[in-house]
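A.B. asks: based on what follows, work out the 3D shape:
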Amino acid sequence: MGLKDDLDRYREVGEERRQDLADFIQYGDLGQSRPDEVKIPIKIVDLPEFAYDQRDMGGVGQGEDAEEGQPVGRPESQPGDGDEDGDPGEEGGDHEYYEMDPEEFAQELDEELGLDLEPKGKQVVEEKEGDFTDITRTGPSSTLDFESLFKKGLRRKLAMDFDRDYLREVLKIDGMGPASVFEWARGENIPVSKSWLEEEYDDLTSEEKTTWGSMAEMDDNVERQSTAERIRREGVDQIPFRREDERYRYPEIIEEKEKNVVVVNIRDVSGSMREKKRELVERTFTPLDWYLTGKYDNAEFVYIAHDAEAWEVDRDEFFGIRSGGGTRISSAYELAAKVLEEEYPWHEWNRYVFAAGDSENSSNDTEERVIPLMEEIPANLHAYVETQPSGNAINATHAEEVERHFEGSDNVAVAYVSSPEDVVDAIYEILSTEEVEA
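C.D. replies: You can find the predicted model right below:
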């Protein structure tokens, strides 16, 4: 086993020590990842290496004052052999990262949760060229279907050709002239022209024109060959190609439906959404974003923050922004409806509308505005995630109202997250609702 084999083995061990996917979602450092690349920590396995002490350069293989049997490396008088401050094992190990794309993440999450969401394709995004299976009468010479041209020419050759030697012998029958032979040839389906017969007859001498006394005598002495037999024996010296036989290949045009999805992420950023609540939103929404990115060919995201009013933000702002205002959740759904209608029409896009907050909302807003808007916005799935680390507050009723109203619905999910341990269950609750609907 060489050094390369050792290195490969160490890498394999490192990947095996990758953080479990569920643990990563609940407790891992999500910030190291990007929307298109998920980075899961693995414990570094230190590779073996030679260490040289640069302070001691004397001797061959030993420093000055070295004694026989002394370990190579630091002299005993130097620190580094267990006498440093601090107890062994206090430091956490360094980490590297196992990188996976969202497609692999989605596949592993399906396996982890026992799901298998099959996304739907909605938008014809382009016409793609398939195999060169269609035929047209015109085209560049490079696409000429020569095989088809040759076959047509050969069929014409077989249909038009005849045994010239045999017909010359027929012309030698006493009393048979070009006109008589032409009528006989028509009856035999021999494609010969009268002019050819006349030219051949003129070339015969008087003696040759009476070579045979009858058709029967001629047949007894002359062997007749079919065109196919003659071609097999002699080959083909010329194929009668014609312009009308030319055909050109062109690619079949295939309309492909790309699986497109838009995910609208809504987050309450009002004063009551403190740091722990924001972290729970991020731990829930980020894996959902990765999952849907991996499932669909084309995924776009809209991020909406709201307190009493709503506004669009970018992804970096979404999880960190905080406002001091009150809460009116319907403002976010009003903005979501507007954005979806203008930019992501339902007949072309799969839609997911995910909202999260601590379930606190202004009086009657959930019943009078939010629920009707959820019913009006067509979507594959609506979901609301309540984040309440300390348990339900007295006025935190939004999630319960939504759950009660949409009980039994196949496109509305409500999940409750009070700690990181609840995140994976919440993701399962959301995605399994979509799985049933799909």
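
A.B. asks: CA atoms for contacts and neighbours, from now on please.
C.D. replies: Will do.

A.B. asks: in stretch 145-154, what's buried?
C.D. replies: Buried residues in stretch 145-154, defined by neighbour count with 16 or more other Cα atoms under 10 Å: 145-146, 149-150, 152-154.

A.B. asks: could you list the residues in contact with stretch 101-120?
C.D. replies: For stretch 101-120, the external contacting residues (Cα atoms under 8 Å, 6 or more residues apart in numbering) are 21-22, 35-38, 259-260, 290-296, 350, 428, 431-432, 434-435, 438.

A.B. asks: drop anything exposed from these.
C.D. replies: Buried among those (16+ other Cα under 10 Å): 21-22, 37-38, 259-260, 290-296, 350, 428, 431-432, 434-435.

A.B. asks: once you drop chain neighbours, what's closest to Leu197?
C.D. replies: Excluding its sequence neighbours, the residue lying closest to Leu197 (Cα to Cα, 6 or more residues apart in numbering) is Pro178, at 5.3 Å.

A.B. asks: how far away is the one you found from Gly187?
C.D. replies: Distance of Pro178 to Gly187, computed by Cα to Cα, to the nearest Å: 14 Å.

A.B. asks: ok, these two, which is more surrounded?
C.D. replies: Pro178 (20 against 9; other Cα atoms under 10 Å).

A.B. asks: that one reaches Tyr201, doesn't it?
C.D. replies: Yes: with contact defined as Cα atoms under 8 Å, Pro178 counts as touching Tyr201 (6.7 Å).

A.B. asks: now show me the structure for the sequence below, then we'll compare the two:
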Amino acid sequence: MGLREDLERFKEIGEERREDLESFIRYGDLSGSESDTIEIPIKVVDLPEFEYDRLDKGGVGQGQGDTPDVGQPVGQPEAQPGDGDGDGDEDGEPGEEGGEHGHYEMDPEEFAEELDEELGLDLEPKGKEVIEEVEGDFTDVTRTGPNSTLDFERLFKQGLKRKLATDFDEEFVREAMRVAGATPESVYEWCRGENILVSLAWIESEWDAIPGEERGRWDSFAQMTEEVERTTAVQRIRRKGLKEVPFRRDDERYRHPEIEEKKQKNVVVVNIRDVSGSMRETKRELVERTFTPLDWYLQGKYDNAEFVYIAHDADAWEVDREEFFGIRSGGGTRISSAYELAKEILEEEYPWAEWNRYVFAAGDSENSSNDTTEKVIPLMRDIPANLHAYVETQPGGTAINATHAEEVESAFGDGDGVVVARVGAAEDVTDAIYEVLSTESGSDGGNE
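C.D. replies: The predicted structure is shown next:
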């Protein structure tokens, strides 16, 4: 087996031994991943490599002149760059650079698929903007197709148009043959001047059928025109009926259904996090450990989803994704400020008639007095959404003044498209994600 095959084998072993997805979400380092690339550590198998000792200086028994005599002391060899000895230059100092770690990379779509499998979810994406082609009415036509789709009505109309355009009053032309001194050629020329579409061959075929005694009945074509009434094609069809219609293959058209493009509703996800002074490091970590995989999952499920990120303490402000995951702040807490901003953004940019909406919030459930019952809950009812979710991050159990989650739960119960999940430690994260996503799966959405 060659070195290339060895390398591929070692890579495969490493990928098979990558960190379990659920463990990665609970305890792994999420900060090294981007919004579109998730890096999961793998246990890398070290590849064999050759190493060479430097023997070019300082050896006994090899010398270039001035070879020491027996028993003469031999000095220390000169330090080489990178040996780790000597005067402590930066090339030789140990521990300056970390070792290279292996990662298994996946995109959000693969992450979503694996998370579905890992947590036992089977979610169909809601609100995913997909252009779907469906068959509409049979309004498109082509020149080929099965006989069952032949557009006979169109074929008949084309033939009838040709019939009306080429039909002429045969009796009227025969009267022209009775003009004194007329010949087939002169009758043909006269017909062309009168816009009568008749061929010279037809006139010649009918010429001998005119009795000799009837020739000369009219002194001129002008006299004949004044004396003989000319009938239209419609009059003749009404009188005699339609015996034949001149169809042509060029007139054949075959009906096909028109391909209609239908767009499902768009989806916007509003992520809200509490960054007030009570949100200490452990709480902040739990928020990010919950929201980061949830964010990856939603990006993987909804190809064209849009995300809004809102941070708040006593006031709320919109941030970008990079700032949202890693933000630090302080101050008091007024959760309603975030919902007020979310409502404003949604109404201005994402109307409910055109967008599916998901509003996810997280914090330690601590809020200013009466803000939840008097403002937040009414705002949640005023913001139409497929799902509202609140994730409480309160390590070690609920604090005395951490009542927001409980009040939301009491107001909405198990219905109304609202879910409350609790994360007290890292091992609770995947359960909270499952609770949110499974509720989203069961929600009728109201905007499908």
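
A.B. asks: among the contacts of stretch 101-120 of the first structure, which lie within strands?
C.D. replies: 38, 260, 350 (DSSP state E).

A.B. asks: centre-most residue in the second structure?
C.D. replies: For the second structure, the residue sitting closest to the mean C-alpha position, by Cα atoms, centre = their mean, is Asp303 at 3.9 Å.

A.B. asks: how about the strands in the stretch 251-400 of the second structure?
C.D. replies: Ranges of strands within the stretch 251-400 of the second structure are 254-256, 259-263, 266-274, 306-312, 316-319, 355-363, 387-393, based on DSSP state E, counting those that start in this stretch.

A.B. asks: export these as TSV, with columns for distance to Leu121 of the second structure.
C.D. replies: Compiled in TSV, these are given as follows (distance: least, Cα to Cα, whole Å):
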stretch	distance to Leu121 of the second structure
strand 254-256	40
strand 259-263	26
strand 266-274	20
strand 306-312	22
strand 316-319	31
strand 355-363	18
strand 387-393	17
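
A.B. asks: got the contact list for the residue mapped onto Arg273 of the second structure from the first structure?
C.D. replies: Aligning on TM-score structural alignment places Arg273 of the second structure opposite Arg267 in the first structure. Counting by Cα under 8 Å, 6+ apart, Arg267 of the first structure makes contact with 281, 304-306, 318, 355-357.

A.B. asks: which among those residues gets closest to Gly324 of the first structure?
C.D. replies: Taking Cα to Cα as the measure, His306 is the one of these closest to Gly324 of the first structure, at 10.7 Å.

A.B. asks: can you pull the contacts of that closest one?
C.D. replies: By Cα under 8 Å, 6+ apart, His306 of the first structure lies in contact with 266-270, 327-329, 331-332.

A.B. asks: now with 7 Å?
C.D. replies: Contacts of His306 of the first structure were listed using Cα atoms under 7 Å, 6 or more residues apart in numbering, and they are 267-269, 332.

A.B. asks: name the nearest residue to it, sequence neighbours excluded.
C.D. replies: By the measure of Cα to Cα, 6+ apart, the closest residue to His306 of the first structure outside its immediate chain neighbours is Asp268, 5.2 Å from it.

A.B. asks: return the residues in contact with Ile254 of the first structure.
C.D. replies: Counting by Cα under 7 Å, 6+ apart, Ile254 of the first structure makes contact with 127-130.

A.B. asks: across to the second structure, which of those residues hold up?
C.D. replies: Counting by both residues aligned by TM-score structural alignment, their matches' Cα atoms under 7 Å, the second structure reproduces these contacts from the contacts of Ile254 of the first structure: 128-130.

A.B. asks: strands of the stretch 1-150 of the second structure, start to end?
C.D. replies: Assigned by DSSP E, counting those that start in this stretch, the strands in the stretch 1-150 of the second structure fall at 38-41, 103-106, 131-135, 140-142.

A.B. asks: so for Asp428 of the second structure, which of these sits nearest?
C.D. replies: Closest to Asp428 of the second structure of the strands of the stretch 1-150 of the second structure is strand 38-41 (Cα to Cα; 19.7 Å).

A.B. asks: now the closest one: which residue numbers in the first structure?
C.D. replies: With TM-score structural alignment as the criterion, strand 38-41 of the second structure aligns to 38-41.

A.B. asks: same check on stretch 175-194 of the second structure?
C.D. replies: Structural correspondence for stretch 175-194 of the second structure: none found in the first structure, per TM-score structural alignment.

A.B. asks: of the contacts of His306 of the first structure, which is the most crowded?
C.D. replies: Across the contacts of His306 of the first structure, the neighbour count under other Cα under 10 Å reaches its highest value at Asp268, namely 32 neighbours.

A.B. asks: that residue: what's it in contact with?
C.D. replies: When contacts are counted by Cα under 7 Å, 6+ apart, Asp268 of the first structure touches 305-307, 356-357.
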